[in-house]
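Engineer: sharing a model prediction with you, sequence too.
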Amino acid sequence: MNVPAFGLGTFRLKGQTVIDSVRTGLELGYRAVDTAQIYGNEAEVGAAIADSGVARDEIFLTTKIWTENLSRERLIPSLRESLAKLRTDYVDLTLIHWPSPNDAVPVDEFMHALLQAKREGLTRAIGVSNFNIDLMQRAIDAVGADQIATNQVELHPYLKNRKLAQFAREAGIGLTSYMTLAYGKVLGDAALVDIAAKHRATPAQVALAWAMQSGYAVIPSSTKRENLAGNLLAVSLRLDDEDMQRIAGLDRGERLTDPDGLAPAWD
């Protein structure tokens, strides 16, 4: 299963804020929504989808299993809890959110539990998030590369993750870029502002278009209708080779998400 190239992220959005964001996004034409158990907003995302008038089978819905639910005994029950909150019988994609701290739960164990969830029809596809090359290889050894729909990782103009990207490409596994706008840092970047002016676009649209043209899926979030609509226009923006090369030159290995006790040893 291919992960949609463009979707709506819900990280850090809570309560009525996330309901409004998802409802507005669906109204504007978004058809992929990304949430997670740890976001604490699955029930609100489910409510927004239920009230949207958009048929469930038109929406690609992703959630992620939190680290304390990775054991064989907890993974599937926790996913069933997520489904109840999301008001759906299945999600389209379920990811392991972060690898198990200190390998407390072996990769083999949680990947097999995730595959079992797929076999039971609780999720249509499975994947991982925040996995380095070693962890990706162990996941591949457990269930096969063809079972892994994506690895969702931090990727933006200042962090290209080139080694991981090459490994994923060679394994035939897609990458999903989160934090594509680098917490808004790209919005004032001189090179992106210049490229945006050339295309009568915005720096946000340029960053998102760069990621999609690099072969990555993106899941930007926003609480403002104007920004949600603007981000969506990135789907039709085409950057030329010169633009892509200029953005390639911005890489400085700047990682913005590196939580102690959760993050693996990055490549």
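Structural biologist: Cool, got the structure.

Engineer: only C-alpha atoms from now on, for both contacts and neighbour counts.
Structural biologist: Fine.

Engineer: which helix or which strand is home to the residue in the chain sticking out farthest from the centre?
Structural biologist: Distance from the centre of the chain peaks at Lys198, with 28.7 Å (C-alpha atoms, centre = their mean). Assessed by DSSP states H and E, Lys198 sits inside helix 190-199.

Engineer: buried residues, that helix. List them.
Structural biologist: For helix 190-199, burial by neighbour count (16 or more other C-alpha atoms under 10 Å) applies to 191-193, 195-196.

Engineer: tell me the one among those residues nearest to Leu115.
Structural biologist: Comparing the buried residues of helix 190-199 against Leu115 with C-alpha to C-alpha places Leu192 closest, at 40.6 Å.

Engineer: residues contacting the closest residue to that closest one other than its chain neighbours?
Structural biologist: Distances taken as C-alpha to C-alpha, 6 or more residues apart in numbering put Pro203 closest to Leu192, at 5.2 Å, once the chain neighbours are dropped. Going by C-alpha atoms under 8 Å, 6 or more residues apart in numbering, Pro203 touches 186-189, 192-193, 195-196.

Engineer: do that again at 6 Å, thanks
Structural biologist: 187, 192-193, 196 (C-alpha atoms under 6 Å, 6 or more residues apart in numbering).

Engineer: next up, a second structure to put side by side with the first:
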Amino acid sequence: MDSTPTPTLTLNNGVTMPQLGFGVFQVPDEETTAAVGTALEAGYRSIDTAAIYGNERGVGRALAESGLARDELFITTKLWNADQGYDAALTAFDASLDKLGLDHVDLYLIHWPTPARDLYTDTWRAFEKLLADGRTRAIGVSNFQPAHLERLLADASVVPAVNQVELHPGLQQRELRAFHARHGIATEAWSPLAQGAVLQDEAVTSIAARHDRSPAQVVLRWHLQLGNVVIPKSVTEARIRENLDVFGFELSPREMDALAGLDRDMRTGPDPDTLN
């Protein structure tokens, strides 16, 4: 396995974030501790969870058992839709922090904009308070479209540091990524492998064969070279390690172009404009 350190990105408030992290979406709480423990032992230092995943306690147990210093770790969690609004968000944050067993998180995200509820600007005020109070080192959003970001920025004192969105070769989000670039918002990809749906594409498999790498490693490398933060998830030790082993090769401009040609507006998850 390549031993190159995981690269970091500097967020718009000066906080550094590992560009490759470990996600625990759909991992049951009782399996989370072992999976996160394996990831930390393999070398991951960024862990991404959410209140709705129901596994913040499992993440917290793994962190406590790891013996790693707190400042070596970058922990992200997210506020669920039912807890939006100023007071509710502050209460929900306290609950997440308690489950994680931490005195602060590194990144706190609004999980979905839920536009029909029209609460995300009030929620953002609570996030700005949490940031000012030092209870999170950075604040951001997840699944926000350009229109949601425009609305938020019109009222915000703090520009989101991150927008975590579904992003993979089948859904490349070019307009959204351009918006992020203009406003200094880091792009973070969830479902970076499209739940495996892009791994059989001939463009991916041929590049993988050329580099003697797996299709998943090729797609993760594509994300990194685009500048995305990426958080693959697995509960299999070999896959957890393989997903981190993506720094010993580089895709050529022609290979990047071939993967760019796979964009087909293919969502594997909900539409942010309609989920509430």
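Structural biologist: Sure thing, it's come through. Here the structure is a predicted model, which is why all the values come from computation and not from measurement.

Engineer: circling back: distance to Val45 of structure 1 added to the contacts of Pro203 of structure 1, as CSV?
Structural biologist: Output for the contacts of Pro203 of structure 1, formatted as CSV (distance: C-alpha to C-alpha, whole Å):
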residue, distance to Val45 of structure 1
Leu187, 27
Leu192, 32
Val193, 33
Ala196, 32
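
Engineer: looking at those, which is nearest Leu26 of structure 1?
Structural biologist: Proximity of the contacts of Pro203 of structure 1 to Leu26 of structure 1 (C-alpha to C-alpha) peaks at Leu187, which lies at 24.5 Å.

Engineer: number of residues surrounding the residue mapped onto the closest one from structure 2?
Structural biologist: Applying TM-score structural alignment, one finds that Leu187 of structure 1 aligns to Leu199 in structure 2. Counted with other C-alpha atoms under 10 Å, residues neighbouring Leu199 of structure 2 total 20.

Engineer: could you look up the SS state of Leu199 of structure 2?
Structural biologist: At Leu199 of structure 2 the chain is in coil, as set by DSSP: H, G, I helix; E, B strand; the rest coil.

Engineer: quick revisit: return the mean post-superposition distance for the next helix or strand after the helix holding Lys198 of structure 1 against structure 2.
Structural biologist: Next in sequence after helix 190-199 of structure 1, counting helices and strands by DSSP H and E, comes helix 203-213. Compared with structure 2 after fitting, helix 203-213 of structure 1 has a mean deviation of 0.6 Å; criterion: mean C-alpha distance after the TM-score superposition for structure 1.

Engineer: what ranges do the strands span in structure 2?
Structural biologist: Under the criterion DSSP state E, structure 2 contains strands at 8-10, 16-18, 22-23, 46-48, 74-79, 107-110, 139-142, 162-166, 186-190, 229-230.

Engineer: of all the ones you listed, which one comes closest to Arg239 of structure 2?
Structural biologist: Closest among the strands of structure 2, once you apply C-alpha to C-alpha, is strand 22-23, at 11.4 Å.

Engineer: what does that closest one contact?
Structural biologist: With contacts defined as C-alpha under 6 Å, 6+ apart, strand 22-23 of structure 2 is touched by 47-48, 231-233.

Engineer: then stretch 43-57 of structure 1?
Structural biologist: 19, 23, 85-87.

Engineer: which residue, other than its chain neighbours, is closest to Ser234 of structure 2?
Structural biologist: Distances taken as C-alpha to C-alpha, 6+ apart place Ile240 nearest to Ser234 of structure 2, at 5.8 Å, with adjacent residues excluded.

Engineer: likewise His211 of structure 2?
Structural biologist: Of all residues not flanking His211 of structure 2 in the chain, Phe249 sits nearest, at 7.6 Å (C-alpha to C-alpha, 6+ apart).

Engineer: what lines up with that neighbour in structure 1?
Structural biologist: Matched by TM-score structural alignment, Phe249 of structure 2 corresponds to Leu237 in structure 1.

Engineer: could you check how far its match is from Ala113 of structure 1?
Structural biologist: Leu237 of structure 1 sits 40 Å away from Ala113 of structure 1 when distances are taken as C-alpha to C-alpha, to the nearest Å.

Engineer: cool, and Leu61 of structure 1?
Structural biologist: In this view, Leu61 of structure 1 and Ala113 of structure 1 are 20 Å apart by C-alpha to C-alpha.

Engineer: okay, the two: which has more neighbours?
Structural biologist: For the pair Leu61 of structure 1 and Ala113, the greater number of neighbours falls to Leu61 (26 against 19), based on other C-alpha under 10 Å.

Engineer: measure the counterpart of that one in structure 2 to Tyr108 of structure 2 for me?
Structural biologist: Using TM-score structural alignment, the partner of Leu61 of structure 1 in structure 2 is Ile75. Ile75 of structure 2 sits 9 Å away from Tyr108 of structure 2, going by C-alpha to C-alpha.
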